[in-house]
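Chemist: okay, predicted coordinates and the sequence, questions at the end:
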Amino acid sequence: MTETRTHLIELGDGLRVSRQGYGGMSLSDVYGPVTDDDALRTLTHAVDAGVTFVDTANIYGGGRSERTVARLLRTRRDQVQLASKFGILTGGGIGRRGIRGDREYVREQIELSLSRLGTDHLDLYYQHRVDPNVPIEDTVGALAELVAEGKILHIGLSEATGEEIRRAATVHPIAAVQTEWSIVSRDVEAHVIPAVRDLGIGFVPYSPLSRQWLTGLFDAAALTEGDGRPKFPRFAPEALAANRPVLAEVLDVARDADVTPAQLALAWLYDKGRALDLPVAPIPGTRFTERVDENLAAADIALAPEHVARLDALAGRVVGARSANPQWVSAGRE
């Protein structure tokens, strides 16, 4: 553990978090089976290693992720910047769920999350997906009420468009925008990144390792029944086959740079943050303590310009959408 890895950065609205967070979707079975005790062990190891930014959501494992985080918070609440989310309805599965962003739902869900998490406030509360039937100003207005009541300290948005982010910020300061961003998912650079830079908002890339694919360790044959990845178009057999040359290039750059593929993918994001003067805090998730350490080491890696250039050339070659429903991600509505 080094000072660099555990150094806090400021996102927006004064929210300070560790340079790398922990993505709590992995505390459920969506990327492979994990027991509650093993999930807690990995999460605790992440916090012991210097991660202070813990990200979860009401939908992850039907509340299971939040309940696991609660076990950590019993003794570590003051060491963690805690983020959760609302907005995606249960039922239907990936790509077929509904979205709600009305005031009644916001207020209902914050109470349920706080109860599961065993805390009286969240440091950051995201609108997980934008409700097409509710103006974003109304949703952020409801969140602003929660700020005034002390139930949340900061407001975040996930998969909002550049325009939606700008509209939201007229109602209340936005601390963070969380959207998929990686070597192979770069659509946010067109509209979302310019908006957050203009408004002084921090960026939290989710799926920075493209749901394990960028690590080179993804094995479609090993997937269990509850794994959610086959529901994403990019994980269809024909897309995986078409994208093998892209992955081969990633793995080759990693060998040239003498880092692991996961470290390469995370270091690429940190490089982009420096180049854009944008505070970036990726939130890779994992079920394994050794992967936590591997991921954290990426914060100390400076990639050579020629390696960055090779990686920059890859996104346009990728086959398959990153979302099962294009309207659920910012690029589908821009």
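Modeler: Sure, I can see it.

Chemist: drop to CA atoms for contacts and neighbour counts, all remaining ones
Modeler: Noted.

Chemist: please name the nearest non-neighbouring residue to Ser310.
Modeler: Careful, residue 310 is Arg and not Ser. Spatially, and ignoring its direct neighbours in sequence, Arg310 is nearest to Val253 (7.6 Å; Cα to Cα, 6 or more residues apart in numbering).

Chemist: alright, now check it against this:
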Amino acid sequence: MQRRILGRTGPAVSALGLGAMGMSGAYGAADRTESIATVHAALESGVTLIDTGDFYAMGHNELLLAEALRGRDRDSYQLSVKFGMLRGPGPEFGGHDSRPEAVKNFLAYSLTRLGTDHIDIYRPARLDPAVPIEETVGAIKEMVDAGYVRHIGLSEVDAATIRRAHAVHPIADLQIEYSLISRAVEAEVLPTLRELGVGLTAYGVLGRGLISGHWPAGHRAGPGDTRGFSPRFSGENVEHNLALVDALRRVAEAKGCTVAQLAIAWVAARGEDILPLVGARTRERLAEALPAMDLNLTADDLAEIEKAVPPNAARGDRYPSAFMSSLGVGN
């Protein structure tokens, strides 16, 4: 497994990371035994960065990872944890809380659930409009100084917020959606990251499965699958978007790889400062994703990919309308 450094000040991590959210029911029921086996397979393949959030099934994901990581050398992997998103006992979200006292409270819970004495990268899941980012980052900096956190990250914020946060403490990386069908970061955010020496951890590289090559036409999200509320998976939008996947499949077949591998490789090829996260829930999907990091895309390949899926070609917002206002950039 190749290695990449997250920004100028961040840790050296595997060039491909594992996103664990789907192991806690975000895309419908997940198999606990298979999820743990997938984490083990990722580690054995050289993946070191594992991403989670304390609100993924309200701690379930952290407890699952604690079980999967038990007995492993703590220096052999890195944990990236998001915090601050408020939930109720049902499916509803209750906003964000990134006050300094909340930062420390959330961190204490995560350390306990994960069974660790430190978090490698700790980040607010979204910008709290009621709390200046300087106060939030300042509180995490205190936890860095105390040894509970190694690096500070951000998630889904705009260029101006990145600059303000970085002025308080060096930011290792920004976690944000980036894929062939989500390219808004390229306009302003990505140039700002590169100016400041901040890495980009890209989630949603397969568009939550939409551009994986595994979402069949006519398929509908099942119970508990949040994609049932996604504009990109609804009605005429999904038909249009799957036509883009068909065009991408032709490029993949000519390259001798799968659609998913091509989509992951495209993100990885955008720069050494970009690290793709794959949300594999099974060993089968992980095994498909891993070879993408060895896929060499030529200038001709990239041109064919751009022709198949031009910028802004996808239809539908990447989140339901109620969530779009909390994002630093759009689609």
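Modeler: It's in. As the structure is a prediction and not an experimental result, all values here were calculated from the model.

Chemist: the residue nearest to Arg310 of structure 1: what secondary structure?
Modeler: Assigned by DSSP: H, G, I helix; E, B strand; the rest coil, the conformation of Val253 of structure 1 is helix.

Chemist: neighbours of it, how many?
Modeler: Using other Cα atoms under 10 Å, Val253 of structure 1 has 20 other residues around it.

Chemist: tell me how far it lies from Asp312 of structure 1.
Modeler: Separation of Val253 of structure 1 from Asp312 of structure 1 (Cα to Cα, to the nearest Å): 12 Å.

Chemist: same question for Ala70 of structure 1.
Modeler: Distance, Ala70 of structure 1 to Asp312 of structure 1, by Cα to Cα: 39 Å.

Chemist: the more surrounded of these two?
Modeler: Between Ala70 of structure 1 and Asp312, counted using other Cα under 10 Å, the more crowded position is Ala70 (20 against 14).

Chemist: all the helices of the stretch 101-250 of structure 2, residue numbers only.
Modeler: Secondary structure of the stretch 101-250 of structure 2 (DSSP state H, counting those that start in this stretch): helices located at 133-145, 159-168, 189-196, 235-255.

Chemist: who wins for proximity to Ile121 of structure 2 among the ones you listed?
Modeler: Of all the helices of the stretch 101-250 of structure 2, helix 133-145 sits nearest to Ile121 of structure 2, with 9.8 Å by Cα to Cα.

Chemist: can you tell me what part of structure 1 the closest one aligns to?
Modeler: The aligned range for helix 133-145 of structure 2 in structure 1 is 136-148, by TM-score structural alignment.

Chemist: how big's the offset between that stretch and structure 2?
Modeler: Stretch 136-148 of structure 1, aligned to structure 2 and superposed, deviates on average by 0.7 Å (mean Cα distance after the TM-score superposition for structure 1).

Chemist: hmm, back to that, shouldn't the residue nearest to Arg310 of structure 1 be in contact with His307?
Modeler: Yes: using Cα atoms under 8 Å, Val253 of structure 1 is in contact with His307, at 6.3 Å.

Chemist: what do these two both touch?
Modeler: Residues touching both Val253 of structure 1 and His307 by Cα atoms under 8 Å, 6 or more residues apart in numbering: none at all.

Chemist: just the helices of the stretch 101-250 of structure 2: most buried one?
Modeler: Among the helices of the stretch 101-250 of structure 2, ranked by average contacts under mean count of other Cα atoms under 10 Å, first place goes to helix 133-145 (a mean of 20).

Chemist: neighbouring contacts of it?
Modeler: Contacts of helix 133-145 of structure 2 (Cα under 8 Å, 6+ apart): 98-101, 103-104, 122, 127, 149-152, 161, 164-165, 168-169.

Chemist: hmm, try it at 7 Å
Modeler: Here helix 133-145 of structure 2 makes contact (Cα atoms under 7 Å, 6 or more residues apart in numbering) with Ser98, Arg99, Pro100, Val103, Val149, Arg150, His151, Arg164, Ala165, Val168, His169.

Chemist: again, but for stretch 105-124 of structure 2
Modeler: With Cα under 7 Å, 6+ apart, stretch 105-124 of structure 2 has contacts from 54, 62-63, 65-66, 78-84, 98, 147-155.

Chemist: now that stretch: buried residues?
Modeler: 106-107, 110-111, 113-115, 118-124 (16 or more other Cα atoms under 10 Å).

Chemist: how about that stretch, which residues of structure 1 does it hit?
Modeler: Aligning stretch 105-124 of structure 2 against structure 1 (TM-score structural alignment) gives residues 108-127.

Chemist: and stretch 26-45 of structure 2, by the same measure?
Modeler: Counting by TM-score structural alignment, stretch 26-45 of structure 2 corresponds to residues 30-49.

Chemist: any buried residues in that stretch, and which?
Modeler: Residues 30-34, 36, 39-47, 49 are the ones in stretch 30-49 of structure 1 that count as buried (16+ other Cα under 10 Å).

Chemist: out of those, which are inside helices?
Modeler: Among the buried residues of stretch 30-49 of structure 1, DSSP state H puts Asp36, Ala39, Leu40, Arg41, Thr42, Leu43, Thr44, His45, Ala46, Val47 in helices.

Chemist: got the contact list for the nearest residue to Val30 of structure 1 once chain neighbours are set aside?
Modeler: Spatially, and ignoring its direct neighbours in sequence, Val30 of structure 1 is nearest to Asp227 (4.7 Å; Cα to Cα, 6+ apart). Residues counted as contacts of Asp227 of structure 1 (Cα under 7 Å, 6+ apart) are Asp29, Val30, Tyr31, Gly32.

Chemist: distance to Val54 of structure 1 for the residues you listed - can I get that in a markdown table?
Modeler: Below are the contacts of Asp227 of structure 1 laid out as a markdown table (distance: Cα to Cα, whole Å):
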| residue | distance to Val54 of structure 1 |
| --- | --- |
| Asp29 | 18 |
| Val30 | 18 |
| Tyr31 | 18 |
| Gly32 | 20 |
